[in-house]
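Asker: Using only what follows, build the 3D model:
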Amino acid sequence: MIGALRSAVLAGAILTAHTGAAETMHTILTFDMLDGWAADDHAAALSVFTNTCDLFDDPDWRTLCAVAREQTPDTARGFFELFFRPVLIEDGQDCLFTGYFEPELTGSRFPSAQFRYPLYKMPPEALESNPWLDRRQILTSGVMDNRGLEIAWVDDPVELFFLQIQGSGRISLPDGQTLRVGYGGANGHPYRSIGVELVRRGIYSAHQVSAEVIKNWVRRNPEAGQELLFHNPSYVFFRELRHLPADRGPLGAMNRSVTPLRSIAVDPAHTPLGAPVWIEKDGQGKMRRLMVAQDTGSAIKGSQRADIFFGTGDAAGQAAGTLRDTGRMVVLLPIQRAYALLPDGF
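Answerer: Coordinates of the predicted model:
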């Protein structure tokens, strides 16, 4: 039976499983089917994998984590090839890669004429009600006033809106220090893209829309821009990250720092958090590399959907904001888990 299984894997066996009303297809590949696999820096990917692999609960993953920590740069590629199998997971939706980053804003711990737009901690009643108030109600009803929920104030409401989309960031304070904030919860309303709304209104075509284009439009049209921001009812609250070193990335969904161009946000319904994922991103700046699923996002839904972390600051933001490419993503699963996808009697 094992011989038959290995032969099927070497042939790239197509395996199908049903999840609810949608059909999910699993295809077990071989490493030589991964475009560019041999040329990647597997040691860099291994370092990112070991940053979170101790968080796995399952014995097989934890065993692999222990083995991973014993590897050297020279044995990294062999480790992945020996203990994992590449699994292409498809749910009928086209593959889409987008990008995210850690923004840098200018702000203060105290309000002033310049710094007027607060970042809030999550109020207790929002924890008890899902959904809670929407974005418009939170910002116009006075429900947040005089409660000491402010973490800091920034000078640009548009940048604050995009900070909420990214979920974490750095705020440069007047005294030269930097305050780092991370995701602290949300109001429970679904995210609605204001870029999609601009396209729906006929203001821009889809290929024209980027974060910078949206920001500039909102600033040129302050009243209509404010209403556009209200189109997204989702509202994100923050928490201050006091002990996160400056040289580390923001915290992802696993509460560990993510790594530029090695960490991705995925849909955990299809891709296990902490799993290695091979990326074949087409389009401008074609990318072939092994990454690790260490984050999630409200807009990241589907088995062939990933958000690539680009780093911190304006350059990372520009690269992330224009990314919208097709390609393929392949999850690396422990061998026994990959074999377990085989239908009975295969």
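Asker: Only C-alpha atoms from now on, for both contacts and neighbour counts.
Answerer: Fine.
Asker: State the helix or strand in which residue 107 lies.
Answerer: Using DSSP states H and E, residue 107 maps to strand 104-108.
Asker: Could you do residue 317 as well?
Answerer: With DSSP H and E as the criterion, the answer for residue 317 is helix 314-321.
Asker: so what does that helix touch, helix or strand wise?
Answerer: Other elements packing on helix 314-321 under the criterion 3 or more CA pairs under 8 Å, 6 or more residues apart in numbering; DSSP states H and E are strand 96-102, helix 211-220, strand 305-312.
Asker: isn't residue 17 right up against residue 27?
Answerer: No. Using CA atoms under 8 Å, residue 17 is not in contact with residue 27; the gap is 10.5 Å.
Asker: More neighbours: the two, which one.
Answerer: Higher neighbour count among residue 17 and residue 27: residue 27, with 20 against 13, using other CA atoms under 10 Å.
Asker: one more to line up against the first:
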Amino acid sequence: MIKAALAAVALAACTASAFASDTRYDILTFSDLDGWETDDHAAALRVFNDTCPDMKDVDWRALCAVAQSDPGPREFFELFFRPVLISEGRPALFTGYFEPELNGSLRPTARYRYPLYREPPEAREQSPWLSRREIETGDAMQGRGLEIAWVDDSVELFFLQIQGSGRIRLPNGETIRVGYGGKNGHEYRSVGAEMVRRGIYDLHQVSAEVIKNWVRRNPEEGAELLLHNPSYVFFRRIDDLRPELGPRGAMNRSITTGRSIAVDPAFVPLGAPVWVEKDGADPVRRLMIAQDTGSAIKGAQRADLFMGTGAEAGRAAGRLKDPGRMLVLMPIQRAYALAPDAI
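Answerer: You can find the predicted model right below:
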């Protein structure tokens, strides 16, 4: 098994992704990784195994076969991978995301009046389609039966769209799950950055909770502020996911609290192991798996850490905005194809 994997990895070296010429690749050793020795490599390997069967390139598929043959976890990563520091001029930034829980109903009422929509067919055929303002203030969605559910809080619905998936608690105590079902094709614009531009807050003061509280204190100005983001996300109902599992990420598999991250796939292959060194008030030194993406996650050193489900996870995610660095664990020959000067 190991000899076959090594052969496949070598044959796939020429398929390493071509990145922009101004991107830098530095190959480090595992001894360069702060905290590598004390991490739970077995936990990381379990999460890697959740999604590696869906990776397409031959070298990744070969290593996935080895990963699923019950190897020693730390030895597996050290034998078949090399840590690659990918940089393109922007400092590292780690933020957090979570699976929200909203109160809702399958029918509109005086309380539950903010709809979650399925994607209309014309939004799939035309990109960009209508903006957030046009969708929310016009009648393009009316009377078409596209509603999945109605919720009681428009601000939480806005942030549900940013997160991309969540749970809706119904009045009878049951819960339904919704996931990303498409978007209108407009670029995401940060309302937090807009608040800074308008002089409402300084950059270091802005968080999801700060934005929510300000919008609720200033309902008219707040509603207008949210329309500053023209991007609009549609949903789909998910009925085949066990309640104890995390939401599905971009690889259409459940993601794992504390081990899954969202990355920019222009730099980090989905499914790849990523060593995270997040600084700040609550440092993280952990091997995580790139299983998700996000419209605001752009850059080689940009990542969103999945914090879990519910309000507490949401508060933790909202506070997270820290520097550090991350290194992608690449198959050995792929790593050296990206950084030939390191040979």
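Asker: before we move on, the earlier item: so where is the helix holding residue 317 of structure 1 in structure 2?
Answerer: The aligned range for helix 314-321 of structure 1 in structure 2 is 311-318, by TM-score structural alignment.
Asker: Just give me the mean distance for the matching stretch relative to structure 1.
Answerer: Once fitted to structure 1, stretch 311-318 of structure 2 is off its aligned match by 0.6 Å on average (mean CA distance after the TM-score superposition for structure 1).
Asker: Would you mark the buried spots in that stretch?
Answerer: Within stretch 311-318 of structure 2, the residues that count as buried by 16 or more other CA atoms under 10 Å are 313, 314, 315, 317, 318.
Asker: next one: stretch 31-51 of structure 2 to chain centre, how far?
Answerer: Between the centre of stretch 31-51 of structure 2 and the centre of its chain there are 19 Å (CA atoms, centre = their mean, to the nearest Å).
Asker: got it, and stretch 99-114 of structure 1?
Answerer: Here stretch 99-114 of structure 1 is found 21 Å from its chain centre; the criterion is CA atoms, centre = their mean.
Asker: okay, and that stretch goes to which residues in structure 2?
Answerer: Going by TM-score structural alignment: stretch 99-114 of structure 1 matches residues 96-111.
Asker: still on that earlier bit, which elements pack onto the strand holding residue 107 of structure 1?
Answerer: Judged by 3+ CA pairs under 8 Å, 6+ apart, the packing partners of strand 104-108 of structure 1 are strand 150-154, strand 169-172.
Asker: re earlier: can you state the direction angle for the helix holding residue 317 of structure 1 and helix 211-220?
Answerer: For helix 314-321 of structure 1 against helix 211-220, the angle by axes from the mean of the first three to the mean of the last three CA atoms, to 10 degrees is 100 degrees.
Asker: Show me what helix 314-321 of structure 1 is in contact with.
Answerer: With contacts defined as CA atoms under 8 Å, 6 or more residues apart in numbering, helix 314-321 of structure 1 is touched by 98-104, 210-212, 308-311.
Asker: Compute the inter-axis angle for it and strand 104-108.
Answerer: Taking the same axes, to 10 degrees, one finds helix 314-321 of structure 1 and strand 104-108 inclined to each other by 120 degrees.
Asker: who wins for proximity to residue 8 of structure 1 among the helices and strands packed on strand 104-108 of structure 1?
Answerer: Evaluated over these, closeness to residue 8 of structure 1 peaks at strand 169-172, with 46.2 Å, by CA to CA.
Asker: before we move on, the earlier item: to residue 239 of structure 1, which of the helices and strands packed on helix 314-321 of structure 1 lies closest?
Answerer: Checking those against residue 239 of structure 1 by CA to CA gives strand 96-102 as the closest, at 14.8 Å.
Asker: mean per-residue distance, the closest one to structure 2?
Answerer: Strand 96-102 of structure 1 sits 0.4 Å off on average (mean CA distance after the TM-score superposition for structure 1).
Asker: Checking my notes, residue 198 of structure 1 in a strand, right?
Answerer: No. Read with DSSP: H, G, I helix; E, B strand; the rest coil, residue 198 of structure 1 is helix and lies in no strand.
Asker: my read: it touches residue 210, true?
Answerer: No. If you go by CA under 8 Å, residue 198 of structure 1 and residue 210 don't touch, sitting 10.8 Å apart.
Asker: Going by the alignment, residue 144 of structure 1 corresponds to which residue in structure 2?
Answerer: Aligned by TM-score structural alignment, residue 144 of structure 1 pairs with residue 141 of structure 2.
Asker: whoops, residue 192 of structure 1 was the one
Answerer: The equivalent of residue 192 of structure 1 in structure 2 is residue 189 (alignment by TM-score structural alignment).
Asker: same question, residue 260 of structure 1
Answerer: Taking TM-score structural alignment, the alignment pairs residue 260 of structure 1 with residue 257 from structure 2.
Asker: Tell me if I am right that its match is in a helix.
Answerer: No. With three-state DSSP as the criterion, residue 257 of structure 2 is located in coil rather than a helix.
Asker: And it, how far from residue 97 of structure 2?
Answerer: Going from residue 257 of structure 2 to residue 97 of structure 2 by CA to CA, to the nearest Å gives 10 Å.
Asker: The two: who's more crowded?
Answerer: The residue with more neighbours, out of residue 257 of structure 2 and residue 97, is residue 97; 25 against 18, by other CA under 10 Å.
Asker: That one against residue 305, yeah?
Answerer: Yes. With contact defined as CA under 8 Å, residue 97 of structure 2 reaches residue 305; the gap is 6.1 Å.
Asker: Which part of structure 2 matches stretch 282-296 of structure 1?
Answerer: By TM-score structural alignment, stretch 282-296 of structure 1 lines up with residues 279-293 in structure 2.
Asker: separation between the most centrally placed residue in structure 1 and residue 224 of structure 1?
Answerer: With distances taken as CA atoms, centre = their mean, structure 1 has residue 265 as the residue nearest its mean C-alpha position (2.6 Å). Applying CA to CA, the value for residue 265 of structure 1 to residue 224 of structure 1 is 32 Å.
Asker: coming back round to it: so how far is the match of stretch 282-296 of structure 1 from its chain's centroid?
Answerer: Offset of stretch 279-293 of structure 2 from its chain centre (CA atoms, centre = their mean): 12 Å.
Asker: ditto for stretch 304-322 of structure 1
Answerer: Distance of stretch 304-322 of structure 1 from the chain centroid (CA atoms, centre = their mean) equals 10 Å.
Asker: Report the separation between the two terminal residues of it.
Answerer: 19 Å.
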